[in-house]
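Colleague: what follows is a predicted structure for the sequence shown.
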Amino acid sequence: MASGHLVWVGFIDGLLPVVGSVKEAVEWVLAVAADKKALADEKLKVINGRLGQKGKYDKSSRSSSGYASDSSTSSSSSTSRFSSGQAAMDVASVPDTNLKDFIIEVGKGKVRPPTGGPPVRSKTDQKKMQDTRETTLRKILRINQNFQLNDPLADDGKRSRRGEHVINNGVISFYHKVVDDFMKATHIPNTLGVESPLDNDTRVAIQNDLIAHFDEDELYINANALIYGEYSRVLKQALTNWLAAETQEVVGDVNRFVQAMNEEEAYVDWLARDKYIGNQNARRVRVETTRGQVVNMFTNWQQYFQAAKTGINTIFGQGQ
């Protein structure tokens, strides 16, 4: 092949490169490796049509997956024997002069293919993504059995400049927002002055200190935004009901949601936590100390909210 020509590159299991001068040929090998017969047949028809050799493959040898093999493709169909059945169907056009560096860099996960997609992930990372999806769904179903995980929860490769909070920043303003939104619904200004029950050191730790920074080649999925978002929504509704009418049933609902919130650590981003702590015990202690303060904040909800409720009752002429 003359230097400077474009070739097509795909990856099996995010690691094994498949290279060829014909895009459909590369896609065919990937389809064979992924055991996608219909797609493989479709790509094979395109190849046959382009080469004007329809029927040539009917008599050719068969791979272990049962598809016709073609030696003109730069990667042998035998790759399917070494695949776990996972193959990225996206292929990238790369100058053959840069092919070696491209494969090495993508294999290390340091660059993303020029298709604009996320970095190619190893089988270990793919397993971690699946575990993250399952954990996210399990946590949310505990408080909302009708929840459906529509978000693919995949790593899009985008990274926040500020980093990722180990403990969700929303816990700091949670109490204030519950009361503020309750008052807004009544169209009465909120003059109750509800503050966060967290002390200043804890607030500073959550906002500024307990933060992890991920590089593009490191796996990160912001699953906690979904988990905490759903938990805070459900708990906020229960607390709103309590502010409106304190009943034994409502108190039971709040306690149940608070217990789940704390047991599931719904406000902790475990990927950011593990990244932040690393192997430093001092950081582990700092995270646990801060988390303990958040646990106390939610556990003692009735104590903290009683002042707000007294003020609300006074405003509405329901003083006790």
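Modeller: All right, it came through fine. Note that the coordinates shown come from a computational prediction; the quantities given were computed from them, not determined experimentally. Numbering: from 1, shown residues only.
Colleague: going forward, measure contacts between C-alpha atoms and count neighbours the same way
Modeller: Fine.
Colleague: give the buried residues for stretch 283-301.
Modeller: Residues of stretch 283-301 classed as buried: 286-287, 290-291, 293-295, 297-299, 301 (neighbour count, 16 or more other C-alpha atoms under 10 Å).
Colleague: and of these, the nearest to Ile12?
Modeller: Val287 (38.8 Å; C-alpha to C-alpha).
Colleague: in what helix or strand does that closest one lie?
Modeller: Here Val287, judged by DSSP states H and E, is contained in helix 281-299.
Colleague: then Asp201?
Modeller: helix 200-204.
Colleague: residues contacting that helix, please?
Modeller: 172, 290, 293 (C-alpha atoms under 8 Å, 6 or more residues apart in numbering).
Colleague: included below, for side-by-side comparison, is a second structure:
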Amino acid sequence: MEDMAAGNHCKVTEFFLAGLSEKSELQLPLFLLFIGFYVFTVVGNLAMITLIGLSSHLHTPMYYFLSSLSFIDFCQSTVVTPKMLVNFITEKNLISYPACMTQLCCFLIFGVAECYTLAAMAYDRYVAICNPLLYNATMSYQIYTSLIFGVYIFGVFCALVHTGFMIKIQFCKLDVINHYFCDLLPLLKLACSNTYINEMLILFFGTLNICVPMLTIITSYIFIIASILRIRSTEGRSKAFSTCSSHILAVSIFFGSLAFMYLQPSSVSSMDQGKVSSVFYTIVVPMLNPLIYSLRNKDVSVALKKIFERKIFM
């Protein structure tokens, strides 16, 4: 700690992460559980990116969005999980101030990017099902690449605004973050200076980044379901529903856990509950996405079989 000239405040150079649980008997089981989750997440998402890259018939906007989602999930999990695992095997999990701000920034980039990627995927399904004849024109190379890059640019913008204002905050000597990674709400609880602007930014960007993607997704699916119900053949209806059900499942888990964390009253008890909900958002969802999209998707299954057949006959 370095004393500052002004006031009783000090410049915090490091934080301690409280972790998910302080019960000693749970540390090893939780370590084994989450290292399993992380390995599955890394393998699943990198396998999905590789499969889409190698299979020419998966070179469509839908699968490019899915590949981008897998990249986001891989990065999001890698930003959070390794530091969390350290907490289970060390007595005090130390994180330097620069590393904490970097983790916060990266976490926000990929969190915001996932919100809008899921919205872009819903819009893609809407065009494919409701306007199939216009699909190639509406989802041209220029449009879907612009959407993918736009998602990351906006994620970086939101993250830099939040992190920039977080750096201006003065922190007290109480330097234990009641969380397993550096997140906005637990960090603000340690602030000594005024946090009004930071709270307003969380409210503004939180509402924007949850409501805009959710409204896009809900509107898209209202039109999709209405269009599916007009399909006369049962087989056609079930095929259309199956292509959308995996996306609906992924969206429900992701936004449900996100809303539970950020739309709760700020109290100590809710922060402890928030840890559990953020496990879904940062660890469980990135692990489940490749599973949801691969097991419920015939195109992915066919591509996987072709890759294996190619390897066997080589």
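Modeller: All right, it came through fine. The model shown is predicted, which means the values in this text are computed figures rather than measured ones.
Colleague: TM between them?
Modeller: The TM-score (TM-score structural alignment, normalised by the length of the second structure) is 0.27; 111 aligned residues with a C-alpha RMSD of 4.3 Å.
Colleague: circling back to that earlier point, dump the buried residues of stretch 283-301 of the first structure to TSV, plus distance to Asn262 of the first structure.
Modeller: Shown next, in TSV, are these (distance: C-alpha to C-alpha, whole Å):
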residue	distance to Asn262 of the first structure
Arg286	17
Val287	14
Thr290	13
Arg291	9
Gln293	11
Val294	8
Val295	6
Met297	10
Phe298	8
Thr299	8
Trp301	12
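Colleague: pretty sure Arg284 of the first structure contacts Ile277?
Modeller: Yes: using C-alpha atoms under 8 Å, Arg284 of the first structure is in contact with Ile277, at 5.6 Å.
Colleague: still on that earlier bit, out of the buried residues of stretch 283-301 of the first structure, who's nearest Lys23 of the first structure?
Modeller: Out of these, the member with the shortest distance to Lys23 of the first structure (by C-alpha to C-alpha) is Val287, at 49.7 Å.
Colleague: and the spatially most central residue of the second structure, what does it touch?
Modeller: Nearest to the mean C-alpha position of the second structure, by C-alpha atoms, centre = their mean, lies Gly111 at 4.2 Å. Contacts for Gly111 of the second structure (C-alpha under 8 Å, 6+ apart) come out as 76, 155.
Colleague: what helices or strands is the helix holding Val287 of the first structure leaning on?
Modeller: helix 248-263, helix 270-277 (3 or more C-alpha pairs under 8 Å, 6 or more residues apart in numbering; DSSP states H and E).
Colleague: do that again at 7 Å, thanks
Modeller: Identification of packing neighbours for helix 281-299 of the first structure by 3 or more C-alpha pairs under 7 Å, 6 or more residues apart in numbering; DSSP states H and E yields helix 248-263.
Colleague: contact partners of the helix it packs on?
Modeller: For helix 248-263 of the first structure, the external contacting residues (C-alpha atoms under 7 Å, 6 or more residues apart in numbering) are 143, 231, 235, 238-239, 241-242, 295, 298-299.
Colleague: change it to 6 Å
Modeller: For helix 248-263 of the first structure, contacts defined as C-alpha atoms under 6 Å, 6 or more residues apart in numbering pick out 238, 242, 295.
Colleague: leaving aside the residues next to it on the chain, what's closest to the second one?
Modeller: Ranked by C-alpha to C-alpha, 6 or more residues apart in numbering and with sequence neighbours excluded, the top spatial neighbour of Trp242 of the first structure is Val250, at 5.9 Å.
Colleague: what ranges does the first structure have for its helices?
Modeller: 23-33, 37-51, 99-108, 123-141, 170-185, 200-204, 223-244, 248-263, 270-277, 281-299, 301-315 (DSSP state H).
Colleague: I meant to write the stretch 101-250 of the second structure there.
Modeller: With helices called from DSSP state H, counting those that start in this stretch, the stretch 101-250 of the second structure shows them at 135-138, 141-167, 184-188, 196-229, 234-262.
Colleague: most tightly surrounded among those?
Modeller: Each of the helices of the stretch 101-250 of the second structure was scored by mean neighbour count; the highest is helix 184-188, a mean of 20, by mean count of other C-alpha atoms under 10 Å.
Colleague: now do that one: distance to the chain's middle.
Modeller: When C-alpha coordinates are averaged (C-alpha atoms, centre = their mean, to the nearest Å), helix 184-188 of the second structure and its chain have centres 18 Å apart.
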